[in-house]
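Participant: Turn this into a model:
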Amino acid sequence: MNKLLQGKKGLVLGVANEHSIAWHIAKKCWEEGAELASTYQNEKTLRFVQPLFESIGSKFYHEMDVTREDSVQVVMGKLREHFEGELDFIVHSVAGGPKKGELEGRFIQTSRQGFMDSMLISVFSLNVVLKETLDMLRNRDAAVMTVSYMGGERVVTNYNIMGVAKAALESNVRYLAADLGREGIRVNCLSPGTIKTRAASGIGAFNQLIEHTAAHSPLRRNATVDEVAKASLLLLSDWGSGITGETIYVDAGFHITGVDLPIEEEKDRG
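Facilitator: Below is the predicted model:
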């Protein structure tokens, strides 16, 4: 039986360590036959990610600063040579920007720079990468996937500016899908539930958030990172060929809940 991504070439952005969602997606794509290229944030990150890239036989991994268009241009130029001008999918799992303490306390206290950086890193970075890879993706039934969170749709305590950025990211996906569909490029968003990652550690009272979402989701647990990675295969493979502009939740159903009161089951009166 053929693997879902056999013969496809993919780029994964945002691998930070072995716990990151981007890494689990990358590994799952590799298991399904994809040839992968990756970027990492800086030299400090390299010592964590290099063994991961090597474990899946990746021959292309470069440092890239998504806030600098010249950095993106240089690395994507090298990628064009490496993949001989062909690219079948992109996984964008990049987020950041808030200043220290801006994911706690009052949202109104968000700094101008923190707001701008969050939008640049978490949202516009997708556009910058797509502009530099468009010639590689065009007319290949290509797939682009980014990663959001429920805080982009509903208020989540201590998520603050990142919630606003995720809302912008999801809207960005819809506009990109409409713009690039004529060239055979699908653009979608995956919205995982509450999962322990390095990025999530910056959210105040995160352990309480994990306990709350597990207790109140329809499945009475949190989704796993492996479940998120498996869901990504739908959006990146030919199985999702008719899906674009969507945000798909993988959160054990938590996003559908409203008021979830504990109701005792009525005893059988016989």
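Participant: C-alpha only now, for contacts and for neighbours.
Facilitator: OK.
Participant: Ser118 versus His82, what's the distance?
Facilitator: Distance of His82 to Ser118, computed by Cα to Cα, to the nearest Å: 31 Å.
Participant: More neighbours: which of these two?
Facilitator: Ser118 (23 against 13; other Cα atoms under 10 Å).
Participant: Tell me the helices and strands packed up against the top helix by length along the chain.
Facilitator: For the chain, the helix reaching the highest residue count under DSSP state H is reported as helix 160-180. Packing contacts for helix 160-180, counted by 3 or more Cα pairs under 8 Å, 6 or more residues apart in numbering; DSSP states H and E, involve helix 112-119, strand 185-192.
Participant: C-terminal to the helix or strand Arg80 falls within, what's the next element?
Facilitator: Per DSSP states H and E, Arg80 falls inside helix 69-82. Next in sequence after helix 69-82, counting helices and strands by DSSP H and E, comes strand 89-92.
Participant: Need the residues that contact that following strand.
Facilitator: 8-14, 22, 126, 137, 142-147, 236 (Cα atoms under 8 Å, 6 or more residues apart in numbering).
Participant: same thing with stretch 104-111?
Facilitator: With Cα under 8 Å, 6+ apart, stretch 104-111 has contacts from Lys99, Glu102, Asn158, Tyr159, Asn160, Ile161, Ile203, Gly204.
Participant: now that we have those residues, which one has the most neighbours?
Facilitator: Greatest neighbour count in these, by other Cα under 10 Å, goes to Ile161: 27 neighbours.
Participant: to compare against the first, here's another:
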Amino acid sequence: MALISLEGKRGLVTGIANDQSIAYGCAKAFRALGAELAVTYLNDKAEPHVRPLAEALDAALILPCDVRCDGELERVFASIRQQWGRLDFVLHSIAFAPREDLHARVVDCSGAGFALAMEVSCHSFIRMAKLAEPLMSEGGCLLTVSFYGSEQVVEHYNMMGPVKAALESSVRYLAAELGSQGIRVNALSPGALATRAASGINRFDELLQRTAEKAPLRQLVTIDDIGAAAAFLASDAAQKITGIVIFIDGGYHVID
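Facilitator: Okay, the predicted model is just below:
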């Protein structure tokens, strides 16, 4: 059990929007196990909601990061290099799709909307991996967040299904490319839970109810459940685990 510790490790957490965010559940778990954190917020509008949470976590760095803005992600990693000189883990927990495209059939989504969803939800993880690589000279862990709709059709998940499938494929390729440097790459796949991001999915309340009824454990997951899994994967206890998608969904993924 001594291996389940993040003492002495430093990590970047992206994607906290409020105290119900998956990223916040993960950040709490990282910090509880001793990690030092850098935390990002999307923009000036989001900062008042995120900064108090980051300060409560004693975050060493609290930085703006909109991956759509040129140079902003690069400035985050430059600040980490200046402050710490190294990095042990990264949590990528950001996704976006224009509402009109997300609510449309996949066959009807626009090229521009699909490209934007891929850029924010998938390619930004690849960019983070590239920027983190030189800071992980002694190995590290890259984590992202997916969903079951990547491999099975989930009603109303629509275009985010193909986008998350691309994200999971990226996890496998990055794991293969970075493994020789001791950098592990994995995805968390939580079951349905009420977050601000999920609220954009049409009739999401029905998915929550269906998940609670069909999951073998008959319970919805919490951000703390997801945080526990993330902290394990970031720890030395998971040092031989890479290239996987780990489900934290009460077993829902095994049910048709």
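Participant: Any idea what the TM-score is?
Facilitator: After superposition, the two chains reach a TM-score (TM-score structural alignment, normalised by the length of structure 2) of 0.96; 255 aligned residues with a Cα RMSD of 1.3 Å.
Participant: Can you tell me the centre-most residue of structure 2?
Facilitator: Central residue of structure 2 (Cα atoms, centre = their mean): Ser93, 2.6 Å from the mean position.
Participant: tell me the contacts of the closest residue to that one other than its chain neighbours?
Facilitator: Excluding the flanking residues, the one nearest Ser93 of structure 2 by Cα to Cα, 6 or more residues apart in numbering is Gly15, at 4.8 Å. Gly15 of structure 2 makes contact with Ser21, Ala23, Thr40, Tyr41, Leu42, His92, Ser93, Ile94, according to Cα under 8 Å, 6+ apart.
Participant: Surely the fourth one touches Pro52?
Facilitator: Okay, so that is Tyr41 of structure 2. No. The criterion here is Cα atoms under 8 Å, and Tyr41 of structure 2 misses it with Pro52 at 11.1 Å.
Participant: Show me which of these two is the more surrounded one.
Facilitator: More crowded of Tyr41 of structure 2 and Pro52, by other Cα under 10 Å: Tyr41, with 24 against 13.
Participant: who touches that one in this structure?
Facilitator: Thr14, Gly15, Ile16, Ala17, Glu47, Val50, Arg51, Ile62, Leu63, Pro64, Cys65, Asp66.
Participant: same question, Tyr61 of structure 1
Facilitator: Counted by Cα under 8 Å, 6+ apart, Tyr61 of structure 1 has contacts Ala37, Ser38, Thr39, Tyr40, Phe53.
Participant: hang on, the earlier thing: tell me the spacing between whatever residue of structure 1 lines up with the residue nearest to the centre of structure 2 and Val173 of structure 1.
Facilitator: Mapped onto structure 1 by TM-score structural alignment, Ser93 of structure 2 lines up with Ser93. In this view, Ser93 of structure 1 and Val173 of structure 1 are 13 Å apart by Cα to Cα.
Participant: what do those two both touch?
Facilitator: Joint contacts of Ser93 of structure 1 and Val173 (Cα under 8 Å, 6+ apart) do not exist.
Participant: just the strands in structure 2 please.
Facilitator: Using DSSP state E, the strands of structure 2 run over 10-13, 36-41, 61-64, 89-92, 140-145, 183-190, 245-248.
Participant: I'd like to know which elements the first one is packed against.
Facilitator: The elements that strand 10-13 of structure 2 packs onto, with contact taken as 3+ Cα pairs under 8 Å, 6+ apart, are strand 36-41, strand 89-92.
Participant: how about TSV for those strands, with distance to Glu213 of structure 2 added?
Facilitator: Shown next, in TSV, are those (distance: least, Cα to Cα, whole Å):
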stretch	distance to Glu213 of structure 2
strand 36-41	35
strand 89-92	29
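Participant: so Arg186 of structure 1 sits right up against Arg140, yeah?
Facilitator: No. With contact defined as Cα under 8 Å, Arg186 of structure 1 does not count as touching Arg140 (10.3 Å).
Participant: Between the two, which is the more surrounded one?
Facilitator: Using other Cα under 10 Å as the criterion, Arg186 of structure 1 and Arg140 rank with Arg186 on top: 29 against 14.
Participant: mind checking how far that one is from Pro192 of structure 1?
Facilitator: 19 Å.
Participant: now swap in Met145 of structure 1 and tell me
Facilitator: From Met145 of structure 1 over to Pro192 of structure 1 (counting by Cα to Cα), the distance is 13 Å.
Participant: ditto for Ser148 of structure 1
Facilitator: Going from Ser148 of structure 1 to Pro192 of structure 1 by Cα to Cα gives 7 Å.
Participant: Ok, Arg174 of structure 1 next?
Facilitator: For Arg174 of structure 1, the distance to Pro192 of structure 1 - Cα to Cα - is 18 Å.
Participant: Looking at those two, which is more packed in?
Facilitator: It is Pro192, of Arg174 of structure 1 and Pro192, that has more neighbours when counted by other Cα under 10 Å, with 24 against 17.
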